[in-house]
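A.B. asks: this one's structure only:
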């Protein structure tokens, strides 16, 4: 029996079939929409809450949060 080609998963933004060039998305537009959502904190990865003091100590050690102009 011949195997059928694997059907592309739907684009997580619009539901159209994904295209290889933009996988898992169907287009550059949907990939950009997803990136915009990440950059504007629409998505978040669950984790333990972090207090402000911990963040302050981390930024001093790594240089995060300090802009060098």
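C.D. replies: Yes, it's here. Values in this document were obtained by computation on a predicted structure and should not be read as measured data.

A.B. asks: only C-alpha atoms for contact and neighbour calcs from this point on.
C.D. replies: OK.

A.B. asks: residue 38: neighbouring residues, count only.
C.D. replies: Residues contacting residue 38 under the criterion other C-alpha atoms under 10 Å number 12.

A.B. asks: ditto for residue 18
C.D. replies: 19.

A.B. asks: apart from its neighbours in sequence, what residue is nearest it?
C.D. replies: Distances taken as C-alpha to C-alpha, 6 or more residues apart in numbering put residue 26 closest to residue 18, at 4.1 Å, once the chain neighbours are dropped.

A.B. asks: putting a second one here so we can go through both:
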């Protein structure tokens, strides 16, 4: 089953797959429009930032492991 989403900018249907270069956007134009909206502060995160959350060493280790598993930046070239 192919997952399809609507472009956040123009609502055009986009197939969610690696060949969809600008997903979730339909085009570079829509991606740049959305970026401009964030830059002009037209979009906002609705929840306040929780600053009083205490992170344990275990939580930090888990976050670091997830980052290393999912980030291509840290992969050594062959």
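C.D. replies: Yep, that arrived. Fair warning: this is a prediction, and the values are worked out from it, not measured in the lab.

A.B. asks: does the residue nearest to residue 18 of the first structure touch residue 32 like I think?
C.D. replies: No - applying C-alpha atoms under 8 Å as the test, residue 26 of the first structure and residue 32 come out as separate, 11.0 Å apart.

A.B. asks: more neighbours: those two, which one.
C.D. replies: Relative neighbour count places residue 26 above the other of residue 26 of the first structure and residue 32, with 23 against 12, counting by other C-alpha under 10 Å.

A.B. asks: how about the contacts made by the more buried one?
C.D. replies: Neighbouring residues of residue 26 of the first structure by C-alpha atoms under 8 Å, 6 or more residues apart in numbering: 10-11, 16-19.

A.B. asks: roughly how far does it sit from residue 14 of the first structure?
C.D. replies: From residue 26 of the first structure over to residue 14 of the first structure the distance is 8 Å, taken as C-alpha to C-alpha, to the nearest Å.

A.B. asks: and what of residue 7 of the first structure?
C.D. replies: Separation of residue 7 of the first structure from residue 14 of the first structure (C-alpha to C-alpha) stands at 16 Å.

A.B. asks: next one: residue 47 of the first structure
C.D. replies: Residue 47 of the first structure is 28 Å from residue 14 of the first structure, by C-alpha to C-alpha.
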